[in-house]
Structure formats: structure tokens, C-alpha cells
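Peer 1: Provide a 3D model corresponding to the input given below.
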Amino acid sequence: MSKRSIKNILQWICASFAALSCLTLAAETYQKQPGLAGSITVVGSDTMANLMTIWSVEFRQLYPQVKFQIQASGSSTAPPALTEGISDIGPMSRELHTSEIRYFSGKHGYQPLSLKVGIDAIALFVDVNNPISKLSIQQVDSIFSATRFCGYHEETQYWRQLGVAGSNANRKIQIFGRNSVSGTYGLFKRLALCDGDFKATVNELPGSTSVIQSVAFSNGAIGYAGFGHKTAAVKALAIADYSGEFIPATSQTISSGKYPLSRFLYLVVNKPPNASLPLLEQEFLRFVLSKAGQKAVEQEGYVGMPDNMLNTQLKALISD
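Peer 2: This next block holds a predicted model:
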């Protein structure tokens, strides 16, 4: 992928988020419905595992007769599980691929409904004692990628190549990331590697929590994971796109669209056109898009959806 292509992608993300900084979250208050019971099966994103658990626990406080089965096996497992009727809701930390939509449509005759339910970012983490504080997209690519499509002049293997001095200068960089079924993996590959190939030396882990722990307790490590998984044992690096401005990973820069690796979080469901979802699924999704549901998004370190976008998602959910 060319520099122009990656710049266009980053501009598209910024455009998607451009209005967020001037809007405040004004979601509706969820109104409990009488007699709701049943079970909901969830298969999909590991990045959203904690968030799904919080939503399910809070929803069950309103409806004790509701049960959840949650399988956090990666975003790529959500579309086939939904298509085959194995799950009711598919959490995804990326957009559906065209091939996934085509597969679903081929079986059901219509496209799945994909709801935006929060805003996240992929962050680059190092341990808190590492002196480095910022990287460009090109440098990130040179650390993680075997192809260096983003244009950096050399492969980066040692911390001295990034300006780190002292005892860590000659230490080889240990690199950690997600496995290939993860939406985080796919989006990072696209945005930070310019669609290049990962090095064989990347330690691929099944969850974002595992990445954070590995970075925190490994000498000279760096890893990418969802921003919402940050702990006190690691720090997130500022990232610069091709404009050259280094942008820290914060709730403010993510919601404004300035941070280069921002993304939406999705819940995907099988909703036929001109028909309603089963009441239990619809009420759970209404809860997710309510004040209580969006409060959970922010408590988990993500950014809540702005009022106008929440209204759009609700209209898509209840339309029949």
C-alpha cells in the first residue's frame, strides 16, 4: 500500500470521527420492560470481552431470568457464527469484510445489521520504565513488519535504532501482538503496516490482556492492543501519521479522530429487513445504546458514542 493510500485511510477515519469532539453524550435512559426472560449467545471479539461481560451483568440485574453465553474468540469468529445461527450477537472490533457480508447474504438473502456501540483505539504499549514516548507510523511498521510498505528506510530490531540510550540501547526489541482471528490484528495490519506482512518474530497472543501482561513483564518489549486494556504497568506511546504531528492516545484525541489508530466497536446481529429482532435481543441492544450502556463503555476506558450517532443506531435497530 502506498503512502497516499494509508493517508487516505487515516483521513477517512478522521472524517468518521470529526464531529465527535463538539458533541456530548446524551443517550436515553433505559426503560425496563416487564417479563423479559431467555438466553443470548455471543460469539466474537476478545477486545470487547470485558465490555460484553459488564453489559450482560448489568442487564441481568434488570432481568434476572436472562442468561448469557459469551465466547470471546476474536472478531473473525463473529460473522460465521452469526451466519450459521450459532450466536445471536457478534461483537467486532472492526468493520465486516465484504466477503463476510457476501457469505451472510448468500445464506439469508439480506445483509446483517452492524451497530456502532463505542469508540476504541489500537495503542502501542511499552513498560513504564522504557524512556521512549513516541513513534511514527513508519517506525511502527519497521518494528512489526517484514515488508516495510509504509516506507521506513531500515528494519528496526534494537532500541538504539529508535534513539534509546543507556543499558537498553543494545537490547533487542521483543514484539507482541494479537492472533490472526482478532479484529485488532486486521486493523493494525491495515493501518500501521500499510497492509504489509507481520514479521515471523511477532509473538501472537489470543487476547489483549495477554499482550499487556507480556509487555509489562518482558525486558525491552513493545506490543499493540486495544487502548481500553491499558494498565498502570504499561504506557501508551504517542503516534504520528504522515503529517508528522505526534498524537497521544487519550479519550480526547480518540474521540476527536486525531489519534491515527482510532476505530469503532460493533455489535452485529441477524435482523431481516422490515422485521423486528426478537424482543430479548432488541432490549439488550437498546440497553447497550442507553445512558447505562454507554457509561459502561467509558468505565472500560473506551469512548462513548455521541448523541447523533446513538440516535442513528437506535433507528436502525427498531426499524421494521
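
Peer 1: could you use CA atoms for every contact and neighbour count after this?
Peer 2: Fine.

Peer 1: three-state assignment of Pro79?
Peer 2: helix (DSSP: H, G, I helix; E, B strand; the rest coil).

Peer 1: helix, strand or coil for the residue lying closest to it once chain neighbours are set aside?
Peer 2: Distances taken as CA to CA, 6 or more residues apart in numbering place Glu100 nearest to Pro79, at 6.2 Å, with adjacent residues excluded. Put simply, Glu100 is helix when judged by three-state DSSP.

Peer 1: now Glu100: how far from Val57?
Peer 2: Glu100 is 30 Å from Val57, where distance means CA to CA, to the nearest Å.

Peer 1: now swap in Asn311 and tell me
Peer 2: 24 Å.

Peer 1: check Val43 too.
Peer 2: From Val43 to Val57 the distance is 17 Å (CA to CA).

Peer 1: more neighbours: which of these two?
Peer 2: Val43 (27 against 16; other CA atoms under 10 Å).

Peer 1: so that one, which of the three states?
Peer 2: strand.

Peer 1: OK, contacts around it?
Peer 2: For Val43, the contacting residues are 70-73, 77-78, 81-82, 87, 89-91, by CA atoms under 8 Å, 6 or more residues apart in numbering.

Peer 1: report the separation between the closest residue to it other than its chain neighbours and Gly228.
Peer 2: Spatial nearest neighbour of Val43, chain neighbours left out: Gln71 (4.8 Å); criterion: CA to CA, 6+ apart. Relative to Gly228, Gln71 is positioned 19 Å away (CA to CA).

Peer 1: more crowded one of the two?
Peer 2: Counted by other CA under 10 Å, Gln71 and Gly228 do not tie: Gly228 has more neighbours, with 25 against 19.

Peer 1: run this one through as well so I can compare:
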Amino acid sequence: MKLKTFAAVLATNAALITSAGAFDLDPALPTYKSVSGISGQLKSIGSDTLNNEMTLWAEGFKAKYPNVKIEIEGKGSSTAPPALVEGTSQFGPMSRPMKAKEIEAFEKKYGYKPSSFQVAIDALAVYVNKDNPLKCLTLQQVDGIFSKSRKGGLNKDITTWGDVGLTGEWAAKPISLYGRNSASGTYGYFKEVALFEGDYKDQVKEQPGSSAVVQGVASDKFAIGYSGIGYKTADVRAVPLAVKAGDKCYDTSAENAYSGNYPIARFLYIYVNRNPNQPLDPLRAEFIKYALSKQGQTDTIKGGYYPITNSLRLENLKALGISAN
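Peer 2: Below is the predicted model:
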């Protein structure tokens, strides 16, 4: 989601924005209460970024309903739409909104569009090694580092750490690039927002998962990479970012993500096949209610992401035709 749109959606949630720096949950989020008669099987296919979150939600949900079996597969957001079309999954986690062609393929099969709901907020981080002293990057510099197109307008390719102002032993060191593969929603979102729809450099070492990107940067002193904030470790640093030269740099804190000041914050989604003329089955409906509840959003924090607000929870449930009671 573009920065202005993202900030506009969250503009009504001022209470959480001011308190979220300490990972406070919206106090209005309700405690999930179990209901009777819930059993069956669920399968989730999609985002690697949301893989840990889906696992936490599944574990919490299964603790409430021991007769439920949940299988989770996280190989990238682009695997979610075809799985929903083919009916091989009930949930399609995605770290980006579906593309028009993905929605079209679904609608061609079912006669209606897929439904989605927001489950968490991510500050998509640009990671460097923990020993890297870099204090800030502009989006134009990020573009110059990762993209061969440089559609952000930078007039010079960035290839060494000296090109972004580092001195001493860093100045002449080539920047080693790590990123996700094209199946990843993070790959697509980063390309759209940080690379201004440009093309990645051929030198980017594409990794199959978010943790692999972080591990690559952690083990390579002169590396840089991008991944969800939920995958941050003690061996890497998330670089503060500015929209353009002269602007203030903002870190990946919850406050900056909610306010939209951090320029590559985004929603994380789950897509479902919901016939608008029929209610969701109780199994899927209860899982959704759990994920958006106080317990579910506590799991969101545990997984390293930022929780949604109760007002967003209510909007999501209403759009899915699920009672908030």
C-alpha cells in the first residue's frame, strides 16, 4: 500500500499510534471466547513474511480447539492466489495486495472477487550488518543501491559504502546485495515503493525466505538486504529511512509505522474465498476472529510485527460478514 494511503487508513487510530511505541495493544480489542462445535481442517498457503505469524495463530487456535488441524505453507505471496483459485487452501496470507490479474483469475473461476482482511502492520526493513555505522538512507539511495533502473532520480549508481558516505575501512568496500525471489510479495512491494517500479540489479542474491536474507546480511559484514521487521535479529540493524534528501530519517518503530512516517510500512493480509451471498463457515470465521482478537494480536507482537486496532478489526469483520460479538 502506498504511503499516503497507508497513513490515511490509520489516521483514525490516534490512540494506538501514540501508545504503540511500547507495543501496547488497543485496549478495545476483545478477548477471544471459544464456541462449541468447531472442528475440521484448514490449510494456509502464501506469504513467507507471515509464516511465523500464521504458526502462532494456528497454535493458539488449536489450543482452543484440539480437534482442528491446520497446515501452513509459506513460500511467497504469489503462491496464495492460485491456491485459493484451485481450492487447495482456505487461507492465502499475503504481504501485498493481490494484483489485478490475480483477482481476475479468481473472479473468472468463482464469479466474485476474493475477500481480504488486514492482520498486522510491518515496517519493511532495510538491514545492514550490526557493525555497519550507517545512520540513514533516502529512498533514492536505496533505489541506487538495489536497482539498475534508478527511477528514483539518483544520477549515480551506488556500488560501494563510500558512495553513501561511509569512510575508513568501509569507503572502498563493495556493497553486497541480498533480497527475496520473485515469488515473494516483499520482492514486489520493495520493487514498487523502494525501487520506484524499477528493476533489480543482477547482483542481488535472491533468497527463498525472509530469514535467509537476514542471515545473509548477518554473516556478510558489507551486505545490505530487505525483509520484514518480524525477522530482525541481534546480528543486523534496520537502517532509518527518509523519503528524500533533506527529509527527516525515521526508524522502524511502531509509532513511525502507524503514523506512516517510516516510508515503507505496509499492511499484511490474509485472503479468503468468500461467496458474498453466503456466510463464512464457522471454522474459518472463528479462526479469523481469533487472529484479530486480543490473543491473536498479542501473537502478532510476539512474531515481531505491529498489531491492528479494534476499529480495523471491526471494519474487517463487517466486510467479511462476521459478527463482532
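
Peer 1: TM value for the aligned chains?
Peer 2: Remark: TM-score between the superposed chains equals 0.95 [TM-score structural alignment, normalised by the length of structure 1]; 313 aligned residues with a CA RMSD of 1.5 Å.

Peer 1: doesn't the residue nearest to Val43 of structure 1 lie inside a strand?
Peer 2: Yes. Assessed with three-state DSSP, Gln71 of structure 1 lies in a strand.

Peer 1: contacts only, for the corresponding residue of structure 2 for it.
Peer 2: Alignment note (TM-score structural alignment): Gln71 of structure 1 maps to Glu73 of structure 2. Applying CA under 8 Å, 6+ apart, we find Glu73 of structure 2 in contact with 43-46, 51.

Peer 1: by neighbours, which of those residues wins?
Peer 2: Gly46 (31 neighbours).

Peer 1: how about it, what's its partner in structure 1?
Peer 2: Gly46 of structure 2 maps onto Gly44 in structure 1, by TM-score structural alignment.

Peer 1: residue ranges for the strands of structure 2, please.
Peer 2: Applying DSSP state E to structure 2 gives strands spanning 40-46, 68-74, 92-94, 115-123, 125-129, 137-138, 176-180, 205-207, 223-227, 236-238, 241-242, 265-272.

Peer 1: now, of the ones you listed, which is deepest in the fold?
Peer 2: strand 92-94 (a mean of 31; mean count of other CA atoms under 10 Å).

Peer 1: my guess is Cys150 of structure 1 contacts Leu193, does it?
Peer 2: Yes. Counting by CA atoms under 8 Å, Cys150 of structure 1 touches Leu193, with 6.4 Å between them.

Peer 1: buried sites along the longest helix anywhere in structure 2?
Peer 2: If you go by DSSP state H, structure 2 has its longest helix at helix 51-64. Neighbour counts over helix 51-64 of structure 2 (16 or more other CA atoms under 10 Å) mark 51-62, 64 as buried.

Peer 1: so where do the helices sit in structure 1?
Peer 2: Using DSSP H, helices in structure 1 cover 3-17, 49-62, 78-83, 98-108, 137-144, 183-192, 208-216, 251-256, 279-288, 291-299, 307-318.

Peer 1: find the nearest non-adjacent residue to the residue nearest the centre of structure 1, please.
Peer 2: Centroid-nearest residue in structure 1, with CA atoms, centre = their mean: Ser93, separated by 3.7 Å. Excluding the flanking residues, the one nearest Ser93 of structure 1 by CA to CA, 6+ apart is Leu265, at 4.7 Å.

Peer 1: about what we covered before: so what sits against both of Cys150 and Leu193 of structure 1?
Peer 2: Common neighbours of Cys150 of structure 1 and Leu193 (CA under 8 Å, 6+ apart) are 137, 141.

Peer 1: neighbour count for these two, which is higher?
Peer 2: Using other CA under 10 Å, the more surrounded residue of Cys150 of structure 1 and Leu193 is Leu193, with 29 against 26.

Peer 1: residues in contact with the more buried one?
Peer 2: 137, 140-141, 144-145, 148-150.

Peer 1: can you lay out these as TSV showing distance to Ser319 of structure 1?
Peer 2: Putting the contacts of Leu193 of structure 1 into TSV (distance: CA to CA, whole Å) gives the following:
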residue	distance to Ser319 of structure 1
Ile137	41
Val140	43
Asp141	43
Phe144	44
Ser145	44
Arg148	45
Phe149	43
Cys150	43
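
Peer 1: and of the residues you listed, the nearest to Gly244 of structure 1?
Peer 2: Ile137 (9.4 Å; CA to CA).

Peer 1: map that closest one onto structure 2.
Peer 2: So, by TM-score structural alignment, Ile137 of structure 1 is matched to Leu139.

Peer 1: which residues touch that match?
Peer 2: Contacts of Leu139 of structure 2 by CA under 8 Å, 6+ apart are 152, 194-195, 241-244.

Peer 1: again, only this time at 6 Å
Peer 2: Shown in contact with Leu139 of structure 2 (CA atoms under 6 Å, 6 or more residues apart in numbering): 194, 243.

Peer 1: what sits against the counterpart of Pro273 of structure 1 in structure 2?
Peer 2: Under the alignment defined by TM-score structural alignment, Pro273 of structure 1 corresponds to Pro276 in structure 2. Residues in contact with Pro276 of structure 2 (CA under 6 Å, 6+ apart): none are found.

Peer 1: just Ser116 of structure 2 next, same as before
Peer 2: Going by CA under 6 Å, 6+ apart, the list of residues near Ser116 of structure 2 reads 270-271.

Peer 1: can you do 8 Å?
Peer 2: By CA under 8 Å, 6+ apart, the neighbours of Ser116 of structure 2 are 269-272.

Peer 1: can you list those in JSON lines and add distance to Val126 of structure 2?
Peer 2: Listed next are the contacts of Ser116 of structure 2 as JSON lines, based on distance: CA to CA, whole Å:
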{"residue": "Tyr269", "distance to Val126 of structure 2": "21"}
{"residue": "Ile270", "distance to Val126 of structure 2": "24"}
{"residue": "Tyr271", "distance to Val126 of structure 2": "26"}
{"residue": "Val272", "distance to Val126 of structure 2": "30"}
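
Peer 1: what do we get in structure 2 for Tyr185 of structure 1?
Peer 2: Using TM-score structural alignment, Tyr185 of structure 1 pairs with Tyr187 in structure 2.

Peer 1: just checking, that match touches Arg180?
Peer 2: Yes. If you go by CA under 8 Å, Tyr187 of structure 2 and Arg180 touch, sitting 5.4 Å apart.
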